[in-house]
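Chemist: show me how the following folds:
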Amino acid sequence: MSSVDKQLDELKTDVEQQIPNDITVTDVKYEGPELVLYTPDPKRFAGDGELVRKLASKFRKRITIRPDPTALTDTTTAEEKILSVIPEEARVTDLDFHHDTGEVVIEAGKPGMVIGRHGATLREITKEVGWTPEVVRTPPIESSTVSNVRNFLKQERDDRRDILERVGRQIHREQLGREEWVRISTLGCCREVGRASFVLSTADTRILIDCGDKPGAEGEVPYLQVPEALGSGANSIDAVVLTHAHLDHSALIPLLFKYGYDGPIYCTEPTRDLMGLLTLDYLDVAAKEGRAPPYESEMVREAIKHTIPIEYGDVTDIAPDIKLTFHNAGHILGSAVSHFHIGDGMYNVAFSGDIHYKDTRLFNGAVNDFPRVETLVMESTYGGRNDYQTDQADSEANLVEIINETYEKGGKIVIPAFAVGRSQEIMLVLEEAMRSGKIPSMPVHLDGMIWEATAIHTTYPEYLRDDLRDRIFHEDKNPFLADEFNHIDAGEEERQDVADGDQCIILSTSGMVTGGPIMSWLRHIGPDPDSRLVFVGYQAQGTLGRRIQTGWDEIPVPNPNDAGRTSTLSLNMDVSTVDGFSGHADREGLMNFVGTMNPRPEKVLCVHGDERSVQDLSSALYHEYNMRTFAPKNLETFRFK
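Modeler: Got it, this is the predicted structure:
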């Protein structure tokens, strides 16, 4: 008998001692980080609201109750009873019964009303029908990504359960290492922006944190071939943790599965969906530009199938000696500061990912309050001595002024923006400005993935700023449903009609002008001296966006009639940059994030910034807070214990 089987037998005995004598547990299994109890008495568990909570506290695990098939009401009767228990205002749109697990997935416009206070309605459902309810939100804006992900995971339920059982056994395996040490190896994004990737190692475990590309630098990927990463075999990595979905952190996650990785990916639920959206588009853009994609779309599906979503604040076992907790990073939807608790209190490391410290229209500011942190791996994108962003209110006023000036000249405003995060921030600014009369009401055309990314934002309002979440819950107040917003979905013909039409605003991907529909808008509107190109996000070194920002007015654009070839375009439109909309904290925000951390870390590794930025921030943190700081290069390894 393996050590895990022995452990499960002991757990079953312990569970039976903790529950009333008339409740039976037939089996106990691990599924990922969760402990699953199989029982013919699900209604008894549901009848005692404290029982599962007490078991979870006792065993320090998330507990899932799986009913025996004999305990389940037939689906026709169950559907009637479930709908009688749930308030009509919850707007249930679908019930999906899964006999293999005894779960019923309830899709509703207002999931909170299905859950009830402290889960009371969920328990009532199980008491009535025996089925274990799982609740998902009906997207206020129809999202093909959310629908496709949910349908795919439904089709792959059997495979996914096998994956979760295997991962669960791996997490709870016996620790082999007798030594106690912690190392971090840098595989990318050191003294550069992009290709974020790190390995966190202990004597028992290796965790890969992020695996992204480098904007504007085709072929520069993380150093995955080194022994600390895939050089010892793809499955020498125990788990992958993804801080957020931007491609400079996520683009090469599916590549791991091409190399043979078969383990879990931990991220938030919106990060999972956005990773699917962005990586599939990444492949599509590569194909359109005549570049060989690094992996096939099947690998994206494998990544999604292996994802284990974690909510902010949930402490989760991901290895025998490591617990992971995600906290809001304030950067994009679902972005997470990742806190690793290693050993039995031996050491604690936090990876900031990308952060925004102050509240924005979209998100609450990044969390920096942890039980313990000895080492912080910290982004430094705007860590330079003079990297101070304009106050958000001033930035919005600046954008409003530019829009009004361009409108009066009869021109159009073209804004390159990341589909995820900056676009939705700008949408909120424009909606409020038009509603209050600060700018004239005019069409706002959303091109590329922006509309789909916005739909995903409305699917997960619990990840948004408190007041915005409340507005989305009330359909008539949802700012993303404003009449001015138009989804460009007819391609070149519609773009030509917009270019030939009246004043408007165009929000288009890609945010760094590295490909995608923004190239078409430059062809259509770039020669017009009355129009204006407005940058609202970071433009990395080597990208066309940075070159335009620094004065290029003769730019290469793809030839629409000959894929793979380019022609030169004279850019006559005005070019402006409006600071203050970045999803990254500026120098002051980064300093304050560290300075107000509770507790303050002993060491900080400054990464994800150009050489000047990381060295400036490292020096400032050292002098201001008297802590050990580093500005590592790629392929360095740090031992912390």
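Chemist: CA only for contacts and neighbour counts going forward, please
Modeler: Will do.
Chemist: can you tell me the helix or strand for residue 594?
Modeler: helix 587-595 (DSSP states H and E).
Chemist: centroid residue for this protein?
Modeler: By C-alpha atoms, centre = their mean, the mean C-alpha position of the chain lies nearest to residue 271, the distance being 2.5 Å.
Chemist: gap between that residue and residue 245?
Modeler: 5 Å (C-alpha to C-alpha, to the nearest Å).
Chemist: which neighbours do those two share?
Modeler: residue 335 (C-alpha atoms under 8 Å, 6 or more residues apart in numbering).
Chemist: this one as well, want them side by side:
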Amino acid sequence: MIREQTGQNFMVKILNTLPSESGLTRIEYEGPRIALFSTNPAYFILNSNIISNMVNSVKKRIIIRTDESIRKSEAECADVLRKVLPSGVKISRLLFDPAVGEVTALVENLTMEYSMSDQDNAILSEKTGWRFLVRRAPKDFGIIEQINSILVRRANERVRFYKEVGEKIFRPRLNERTEVSLVFLGGFNEVGRSCTLVTTNESNVLLDCGINSFSSDMTTFAPRFDVTGLNIDDIDCVLLSHAHLDHSGFLPMLFRHGYRGPIYCSEPTIPLTYLLLKDNIQLIEELSFMGPTSKEIEDVITHMIALPYAVVTDITPDIRLTLANAGHILGSSITHLHFGNGDHNLVYSGDFRFGRSLALENAYWNFQRVETLIVESTLGGKEDILQPREETNQKLLELINSCLSRGGNLLFPVPILGQSQELILTLSGFAKTGMLSAKICIEKSIGEASSIYETYMECLSKEIRQELDGYSINMFKPPKSQIVESKKLRKGSHLIVSPSSMLTHGPSVGYLGQIYDDPLSAVVFTSQILPNTPAHGLVKGKKDVVIEGKMLNVECRVESFVDFTNHSDYGQILAYVKRMKQKLRKVIVNHGDKSKAQNLAGAINRIHRIHTQHPLVEEAVKLV
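Modeler: A predicted model of the protein is given here:
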């Protein structure tokens, strides 16, 4: 007999628990949460144990919302907030979200020591009728404000959507038996279009939904949904590990074909995904496919539901989700899925770094239970061992000074997210210690991404959080640096940090066109070089390369420092598996070229004695 509580059962239980002074007006589904609407939210804020007891009783996530009848105007809210915040804390923006009754205050001079007390929160809720969140104000408000505009404009639609999602999640299970299978739709024995379908008796869930942005053939550009036998509206939800296009790029097209379900991810992943999708509309169109429309990108944002790390959340009647830090880029998540009543547990690494970087903490590994691990193999070859960062930094600094002393320029083609921020932090360290004095040009899209990093400072490494403690310090904008937009280089030496990393498109192509014939200048790659790209030809020593249809005879210096990668190397992947060894029954290798996936699978099998597979796209595996 199935013992799961139905939605009506636990709602009645909550109603019977609360006294009249709680001001409870109604209970609604809010996606994977149960929202309690109250005319007296201060009661719950000052009696937080009541919510804790309810959560323990009904085993569901509960959140307090203010009843619409008590919500004051935006001007009144701003006036009240200024009186509550400490003197010297300047409010830059107030972002209202009427769908959930929350206000995000973006403030300057926000320090790590400051957090709003329960007393202040209660005062604000009582006087304004809104719940307040406080965040560090970014240097560039563009992306954050655009997303807020979308959320406000589509607030009524989101309220209906949240209710529909909750009704599907909290319905009774139809079958007590647990069966779990995986269908590999992309990203296996290849890099790009990451997508895995997880199926149970009750659910169909996607792990990522990306594109191969270097393919112009639809059979290798997009996930192979044609092999599943499912309609798009049969998919219950998408779990997005992070914002990179090889994991997120097909989401707008999913909505084009009728998907209307939730996308679960960490909070920083929402603005970063929006930034990358908008930035790459032209790229997708250049591959001879109809790129995403603004409406489709808005659909993605409207259906994203942010979840914090380390919180267990029901996402279907028989699957519970927990996200954990992956250490790859801001907001990147390792996904833990708990099936049925603990019948099986799956961890999907996504892209992860099991080693400290300047920007982020080490990837999380200590899951209580995990029987199956899907792990990436981007650097799965035996030769893929990273050098200590100190050695790499010294070599990089010597190269920079060599070029600058001769009057040359340095171009760093980088992705918008991840390695660009790591490189900027490194250059910032050089500049602040007096080892670098050159002008640094940072392309606008990278500046926008770095600004989002600062807003979510709680997700950064401890060292960077301490550096950012105070609004005047900007670790992602080194001394003598400027934000530029496809700039024409003037006289003098420059360091240029610009996308794209493979020189297939974007501003870096234009900058290369200005320095390719200058033997005093250099192109410096800091990421893994993918085959069949202009970058690959240059790193392999080719002098004549075709870029955007134009043949260039490259005379500038070409260097590669892959040690700035935000992926785990061969040794780090094996160490990660070792940490879970006692719990694992099966390892499935993905996200790597065929040779690297095969090598890593063989090594895990041989060294750790764990059954390991490296399946192909279109294959399937039954777990339970």
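Chemist: could you find the counterpart of the residue nearest to the centre of structure 1 in structure 2?
Modeler: Structural alignment places residue 271 of structure 1 opposite residue 269 in structure 2 (criterion: TM-score structural alignment).
Chemist: residue 515 of structure 2 touches residue 409, doesn't it?
Modeler: Yes: assessed by C-alpha atoms under 8 Å, residue 515 of structure 2 is found in contact with residue 409 at 7.3 Å.
Chemist: neighbour count: those two, which is higher?
Modeler: residue 409 (27 against 22; other C-alpha atoms under 10 Å).
Chemist: ok, that one - contacts?
Modeler: So residue 409 of structure 2 contacts 403, 493-496, 515, 520-522 (C-alpha under 8 Å, 6+ apart).
Chemist: distance of it from residue 486 of structure 2?
Modeler: Where residue 486 of structure 2 is concerned, residue 409 of structure 2 sits at a distance of 15 Å (C-alpha to C-alpha).
Chemist: repeat for residue 599 of structure 2
Modeler: 41 Å.
Chemist: could you pull out the buried residues of stretch 362-370 of structure 2?
Modeler: Buried residues in stretch 362-370 of structure 2, counting neighbours by 16 or more other C-alpha atoms under 10 Å, are found at 362-365, 369-370.
Chemist: need those residues in a markdown table with secondary structure and distance to residue 584 of structure 2, can you?
Modeler: As requested, the buried residues of stretch 362-370 of structure 2 are exported to a markdown table (DSSP: H, G, I helix; E, B strand; the rest coil; distance: C-alpha to C-alpha, whole Å):
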| residue | secondary structure | distance to residue 584 of structure 2 |
| --- | --- | --- |
| 362 | coil | 21 |
| 363 | coil | 18 |
| 364 | coil | 16 |
| 365 | coil | 12 |
| 369 | coil | 9 |
| 370 | coil | 6 |
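Chemist: looking at those residues, which is nearest residue 207 of structure 2?
Modeler: residue 370 (16.6 Å; C-alpha to C-alpha).
Chemist: the closest one -> structure 1?
Modeler: Matched by TM-score structural alignment, residue 370 of structure 2 corresponds to residue 373 in structure 1.
Chemist: in strands, which of the contacts of residue 409 of structure 2 fall?
Modeler: In strands, judged by DSSP state E, the following of the contacts of residue 409 of structure 2 are found: 494-496, 522.
Chemist: which among the contacts of residue 409 of structure 2 count as buried?
Modeler: 403, 493-496, 515, 520-522.
Chemist: farthest pair within the residues you listed?
Modeler: Maximum distance among these (C-alpha to C-alpha): 14.8 Å, for 496 and 520.
Chemist: check which helix or strand covers residue 445 of structure 1.
Modeler: Using DSSP H and E, residue 445 of structure 1 falls in strand 444-447.
Chemist: which bit of structure 2 covers that strand?
Modeler: Using TM-score structural alignment, strand 444-447 of structure 1 pairs with 440-443 in structure 2.
Chemist: how about the helices in the stretch 1-150 of structure 1?
Modeler: Along the stretch 1-150 of structure 1, counting by DSSP state H, counting those that start in this stretch, helices occupy 3-18, 42-47, 51-59, 75-85, 111-115, 120-129, 144-155.
Chemist: scratch that, the stretch 451-600 of structure 2 is what I was asking about
Modeler: Going by DSSP H, counting those that start in this stretch, the stretch 451-600 of structure 2 shows helices at 462-467, 507-515, 534-539, 570-580, 594-608.
Chemist: turn these into CSV, including distance to residue 443 of structure 2.
Modeler: Below are those laid out as CSV (distance: least, C-alpha to C-alpha, whole Å):
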stretch, distance to residue 443 of structure 2
helix 462-467, 22
helix 507-515, 8
helix 534-539, 19
helix 570-580, 32
helix 594-608, 33
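Chemist: out of the ones you listed, which is closest to residue 138 of structure 2?
Modeler: Between those, helix 462-467 lies closest to residue 138 of structure 2; by C-alpha to C-alpha that is 14.3 Å.
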